[in-house]
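1. quick check, what structure comes out for this input:
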Amino acid sequence: MSVYNRRISRQDRLFYMANDLFLLLILLAIIYPLIYVVSASFSSPNAVVSGRVWLFPVNFSLDGYKAVFASDSIMTGYANTLFYTVTGTVISVILTIAAAYPLARRDFKPRNIIMLIFAFTMFFGGGIIPTYILVKNLGMLDTRWALILPQAMSVFNVIIARTYFQSTPSELLEAAQIDGCSDIRYLVSVLLPLSKPIIAVLALFYSVSIWNSYFDALMYTNRESLWPLTLVLRDILVANSVNMSMMQNVDIDTLSAKIGLSELLKYSLIIVSTVPLLIIYPFIQRYFVKGVMIGAIKG
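-> Below is the predicted model:
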């Protein structure tokens, strides 16, 4: 008999109702801020400042987006962020797989020691100043590589990839070795085609991290032509912030317009910086879920 056709006890029915209600509350808590941000970004500055925006846009306006894209540096920031995200993700995924594969091989003797050294860096780091000195001595200051190489590999992602590789049947490696397949050929021709889920997970983790990163750019670059989108948007937001000490001699209408535009910019900038990732995620969702589950429950 199907589980859906069997008789459900009263206790189970109450549990399912409470569970559905709890999940509904979580959904509302997550989705309402998103709806509010989108609605506020398409509302007029006065409506946003006066708090009249609750669920739908009030006095539909594109002033926020016009103010954002009026800056010539926006498209440069977009191009830089796309370059950092694509290049950084490719490099990071390659390095992560190159590190995780030998650590997943049981015939690799020093794998436990190397894994211990890797794990040590998760809890203890050199700090900002030593890292800055290292980047400077390597000649990467004010270059694109300063935003890609220092954070190119995450130990957490190495552990996830290693766990996934360990879950693959050992008979595949034995059969490949009998056929005279080298380790690199086995990795490229056999293991990687079977590892699309974990590659999608690694690519998503790295791309989201790089896309949202701005601290490295703030620390290692001085040229605006190298700034990623997040730093450009931060600069626009700071430039449009209201300093009350400088507004003492400004009339009320000008001050109100300044405050309204500043508030409106916050929501417009959130939408501008998150839309690309929201568009990409649905296409890799199934690989993402499968890769996380397999990497989490097997090892």
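2. from here on, just use CA atoms for contacts and neighbour counts.
-> Fine.
3. so which helix or strand takes in Phe15?
-> Using DSSP states H and E, Phe15 falls within helix 10-41.
4. kindly report the same for Val53.
-> Using DSSP H and E, Val53 sits within no helix or strand.
5. from the contact counts, what lies against the helix holding Phe15?
-> With contacts taken as 3 or more CA pairs under 8 Å, 6 or more residues apart in numbering; DSSP states H and E, helix 10-41 sits against helix 252-297.
6. and the helix it packs on, what does it pack onto?
-> On a contact count with 3+ CA pairs under 8 Å, 6+ apart, helix 252-297 meets helix 10-41, helix 45-49, helix 63-69, helix 155-166, helix 196-212, helix 229-239.
7. for the third one, buried residues please.
-> If you call a residue buried by 16 or more other CA atoms under 10 Å, then helix 63-69 has these buried ones: 63-65, 67-68.
8. ok, now the first one?
-> Of all the residues in helix 10-41, those buried under the rule 16+ other CA under 10 Å are 36-41.
9. equivalent analysis for the last one, please.
-> Along helix 229-239, these residues count as buried under the neighbour rule (16+ other CA under 10 Å): 229-233, 236-237.
10. re earlier: adding distance to Tyr101, write the buried residues of helix 63-69 out as CSV.
-> Formatted as CSV, the buried residues of helix 63-69 follow (distance: CA to CA, whole Å):
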residue, distance to Tyr101
Asp63, 51
Gly64, 48
Tyr65, 46
Ala67, 48
Val68, 44
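11. just flag the most distant two among these.
-> Asp63 and Val68 (8.6 Å; CA to CA).
12. packing partners for the helix or strand that contains Thr131?
-> Here Thr131, judged by DSSP H and E, is contained in helix 128-137. Using 3+ CA pairs under 8 Å, 6+ apart as the contact test, no helix or strand touches helix 128-137.
13. contact partners of it?
-> 141, 146, 150, 219-220 (CA atoms under 8 Å, 6 or more residues apart in numbering).
14. drop anything exposed from the residues you listed.
-> 141, 146, 220.
15. looking at those, which are in helices?
-> Tyr220 (DSSP state H).
16. and which of the buried ones among the contacts of helix 128-137 is nearest Leu103?
-> Ala146 (27.5 Å).
17. got the contact list for the closest one?
-> When contacts are counted by CA under 8 Å, 6+ apart, Ala146 touches 135, 140, 216-217, 220.
18. please give me the structure for this one as well, since I'd like to look at both together:
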Amino acid sequence: MAKTKSKIKDGSRIFDAFCIFFCALICLVTLYPMYYVLIMSLSEPAAVNSMSVFLYPKGFQLKSYTLLFKDSSMWRAYGNTIIYAASSTLLTLITSVLAAYPLTVHGLHARRFFVTYLLIPMYFSGGLIPSFLLINNLGLYGTRWAIILPASYSIWNIMLVRTFFSNLPEDLRESAKMDGAAHIRILFQIYLPLAKSILAVVAIYSIVGMWNSWFNAQVYLPTTELQPLQMYLKRVLVQMSVDLTKLNSTEIEDAMEQMFSATQLKYSMIIFTTLPIIFTYPFFQKYFIKGVMVGSLKG
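-> You can find the predicted model right below:
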């Protein structure tokens, strides 16, 4: 007797095709804005200003990138951002691990009180004015520490790491204690090697957050020598605005050309400042998805 075909199996091809189409559509919607910015940064300034670039670059020029590379102020701001991102990420990892591990030890006195004590400021903050007064009274205003120290810890990251540690089998700690291991050895030789995924999540969150940060620098860093890259981009775009009513014909032509270049420079800046983050993610991708899923479980 001939076997009848499974209707579910035959129909799954349609479902697979729909899933492929839907995923492709999501990829297109996600990637096209970045592709659009890229082709705008490579097209002629006139085409960029007329907003006639959609699928491919119109013309080709790298003048905007040349302007960026020749600006020493941009490289100084770039270096400041790298310093802030690297130092704050390292400190965030240290504080998150050292604060999260004790909160998973069942013998810790008043452990629930400390967890509640940390949760309250995670949802309610004092606001900008108390923070500014604190930074100013500590003598950190106008220094790099005004950016690094407030970003060196995150209660959200502490709770994320604590949740991950809580999901590890308690038998690991108990067996290590039976072998004579202290808590510091348990943390660094047993827990941390198993926590690469959640540490990757904390690291990428910290790097991206500090790389895109500009508000704290605007509040706490009055000198341009210490300001990060995002403040440099904001400053350049504002300085390139020109009042055409106060110029003669020759100056107007130069100003119009400068405005066209400024419009394209905006897109070049987006590409130039986003590339480091895009190149950073693949190094953490191996652990990132696993860390997000495991860290989201309740301990």
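19. from Asp235 of the first structure, how far out is the residue nearest the centre of the first structure?
-> Taking CA atoms, centre = their mean, the centroid of the first structure lies closest to Val208, which sits 1.9 Å from it. As judged by CA to CA, to the nearest Å, Val208 of the first structure and Asp235 of the first structure stand 21 Å apart.
20. same question for Gln177 of the first structure.
-> For Gln177 of the first structure, the distance to Asp235 of the first structure - CA to CA - is 56 Å.
21. mean deviation of the helix holding Thr131 of the first structure from the second structure?
-> Superposed on the second structure, helix 128-137 of the first structure shows a mean distance to its aligned partners of 0.5 Å (mean CA distance after the TM-score superposition for the first structure).
22. could you do stretch 24-35 of the first structure as well?
-> Looks like 1.1 Å for stretch 24-35 of the first structure (mean CA distance after the TM-score superposition for the first structure).
23. got the contact list for that stretch?
-> 55-56.
24. okay, that stretch sits on what stretch of the second structure?
-> Matched against the second structure by TM-score structural alignment, stretch 24-35 of the first structure falls on residues 24-35.
25. surely the residue nearest to the centre of the first structure is in contact with Leu278?
-> No: contact criterion CA atoms under 8 Å: Val208 of the first structure and Leu278 do not qualify, at 10.4 Å.
26. and stretch 137-151 of the second structure, how far apart are its ends?
-> Using CA to CA, one end of stretch 137-151 of the second structure lies 18 Å from the other.
27. buried residues, that stretch. List them.
-> Of the residues in stretch 137-151 of the second structure, those buried (16+ other CA under 10 Å) are 140-149, 151.
28. any chance of TSV for these, columns distance to Val242 of the second structure?
-> TSV is the format used below for these (distance: CA to CA, whole Å):
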residue	distance to Val242 of the second structure
Leu140	36
Tyr141	33
Gly142	30
Thr143	33
Arg144	33
Trp145	36
Ala146	34
Ile147	32
Ile148	35
Leu149	38
Ala151	37
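29. report the two of the residues you listed separated the most.
-> Gly142 and Ala151 (15.7 Å).
30. circling back to that earlier point, could I get the contacts of helix 128-137 of the first structure as TSV with distance to Ile199 of the first structure?
-> Putting the contacts of helix 128-137 of the first structure into TSV (distance: CA to CA, whole Å) gives the following:
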residue	distance to Ile199 of the first structure
Leu141	30
Ala146	24
Pro150	21
Met219	30
Tyr220	29
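31. just these now: which is nearest Asn19 of the first structure?
-> For the contacts of helix 128-137 of the first structure, the minimum distance to Asn19 of the first structure (CA to CA) is 44.1 Å, reached by Pro150.
32. so what's that closest one up against?
-> Val135.
33. so it is in which element?
-> Pro150 of the first structure belongs to no helix or strand when elements are defined using DSSP H and E.
34. ok, so what distance separates it from Phe69 of the first structure?
-> 31 Å.
35. likewise Gln285 of the first structure?
-> Between Gln285 of the first structure and Phe69 of the first structure the distance is 30 Å, computed by CA to CA.
36. how many neighbours does Leu221 of the second structure have?
-> Look at Leu221 of the second structure: counted by other CA atoms under 10 Å, it has 21 neighbours.
37. that one is in contact with Gln227, isn't it?
-> Yes: Leu221 of the second structure lies in contact with Gln227 (CA under 8 Å); the separation is 6.3 Å.
38. buried residues, the helix holding Thr131 of the first structure. List them.
-> Here helix 128-137 of the first structure shows 132, 135 as buried, counting by 16+ other CA under 10 Å.
39. what range does that helix cover in the second structure?
-> Counting by TM-score structural alignment, helix 128-137 of the first structure falls onto residues 128-137 of the second structure.
40. Met122 of the first structure - how many residues pack around it?
-> For Met122 of the first structure, the count of nearby residues is 11 (other CA under 10 Å).
41. and the helix or strand harbouring it against the second structure, how far off on average?
-> Taking DSSP H and E as the definition, Met122 of the first structure sits inside helix 111-123. Aligned to the second structure and superposed, helix 111-123 of the first structure gives a mean residue distance of 1.7 Å (mean CA distance after the TM-score superposition for the first structure).
42. who are the packing partners of that helix?
-> Judged by 3+ CA pairs under 8 Å, 6+ apart, helix 111-123 of the first structure is in contact with helix 73-104, helix 155-166.
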